[in-house]
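Q: Generate a structure from the sequence data that follows.
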Amino acid sequence: MLTEKELLKMPEDDYMNDEQLAFFKALLLQHKDELTIAIEDAKKSLAESERNTDLNDVATSQEMQQLYLRTVDRQSKLLRKVNGSLRLIDSGDYGYCEVTGDPIGVQRLLARPTATLSVQAKEIQEHQEKTQGAIKAD
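A: Have a look, this model is predicted:
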């Protein structure tokens, strides 16, 4: 298995070879395991907070329940992205921008293994979202 250093030293023309795909697959599977455990822990904490509610602590309990629900929601969304990235690895499309088809880049994928857009495509998307948001606000 490649190390991150070895991965970064590989030539650009060897992009998303079998070793790189194996590296990212292992990384994504590790994230998947961590997210699954975190989601289960949050669900257990939510169930426990519902059972242990003291009438004097209702407000605190409700805030904690909202926190657990937001955590589960956020982690579930990320888990869906991780599973989507694993499917892209299996199909041979991982590491390439879904808009332009250009390589996303190893450094970007190390920072965000679930990235599906190149930096340029992401910047365009964010600009469009800001512009459309500004228009809708009027």
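Q: hey, let's count contacts and neighbours off CA atoms from now on
A: OK.
Q: Enumerate every residue touching residue 90.
A: Contacts for residue 90 were tallied using Cα atoms under 8 Å, 6 or more residues apart in numbering; there are none.
Q: Mind doing that once more with 10 Å?
A: 21, 25, 84 (Cα atoms under 10 Å, 6 or more residues apart in numbering).
Q: did I read that right, it in a strand?
A: No. Residue 90 is assigned helix when assessed by DSSP: H, G, I helix; E, B strand; the rest coil, not a strand.
Q: ok, it to residue 48 distance?
A: Distance, residue 90 to residue 48, by Cα to Cα, to the nearest Å: 39 Å.
Q: Following up with a second sequence; could you model it the same way so I can compare the two?
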Amino acid sequence: MKPQIFLPDDYRPAEDEPFMNDRQLEYFRRKLEAWKSELLEQSAETLEGLQDSARSVPDLADRASEETDRALELRTRDRQRKLVGKIDSALRRIANGEYGYCEVTGEPISLKRLDARPIATMTVAAQEKHERRERVHRDD
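A: You can find the predicted model right below:
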């Protein structure tokens, strides 16, 4: 088992320290765990809300409005479920020592990018290239 890493509350990964050192990895691990916990909490609240609203509404307009709300909640919940999967994948990459490196080029992903989007798997350049290629194929 790894020793506990001390991180001050105001710690932010910096470019002048070794890339993906123990402190940076711990910072991102904690950030991902907190995000995952928040999403799971919201998901539980959504489920409770859906169960509470599963009652029969006699007015057609109210029922239509409620069904629209339910569909939106379910779409949001599905998006959150996929996001939790990406967070789990990022946590596995941290455990495997692969976190912070582009899955396409192997280059380090910038700390600013990882701080803004800790589930990122590609550098900005690789992501843009991927999205351009995706758009071209989508237009076929």
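Q: Could you give me the PyMOL selection string for whichever of the contacts of residue 90 of structure 1 are buried?
A: Burial among the contacts of residue 90 of structure 1 is assessed by 16 or more other Cα atoms under 10 Å; the matching PyMOL selection reads:
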select buried, resi 21+25
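Q: so which of the contacts of residue 90 of structure 1 comes closest to residue 42 of structure 1?
A: residue 84 (22.6 Å; Cα to Cα).
Q: Go ahead and report the secondary structure state at the counterpart of that closest one in structure 2.
A: Residue correspondence to structure 2 (TM-score structural alignment): residue 84 of structure 1 is matched to residue 89. Here residue 89 of structure 2 is helix, with the state taken from three-state DSSP.
Q: How far off centre is stretch 40-56 of structure 1?
A: 27 Å (Cα atoms, centre = their mean, to the nearest Å).
Q: Would you mind listing the buried residues in it?
A: Taking 16+ other Cα under 10 Å as the criterion, stretch 40-56 of structure 1 shows 42-43, 46, 49 as buried.
Q: thinking again about what came up before, find the nearest non-adjacent residue to the match of residue 84 of structure 1, please.
A: Once flanking residues are discounted, residue 89 of structure 2 sits nearest to residue 119: 8.0 Å by Cα to Cα, 6 or more residues apart in numbering.
Q: Just tell me what that neighbour corresponds to in structure 1.
A: Per TM-score structural alignment, residue 119 of structure 2 is aligned with residue 114.
Q: mind listing the helices for structure 1?
A: 4-9, 18-51, 58-91, 106-111, 119-137 (DSSP state H).
Q: follow-up on the earlier one: give the contact list for the match of residue 119 of structure 2.
A: Counting by Cα under 10 Å, 6+ apart, residue 114 of structure 1 touches 24, 28, 78-86, 88, 94-95, 108.
Q: how about 6 Å then?
A: Neighbouring residues of residue 114 of structure 1 by Cα atoms under 6 Å, 6 or more residues apart in numbering: 81-82, 85.
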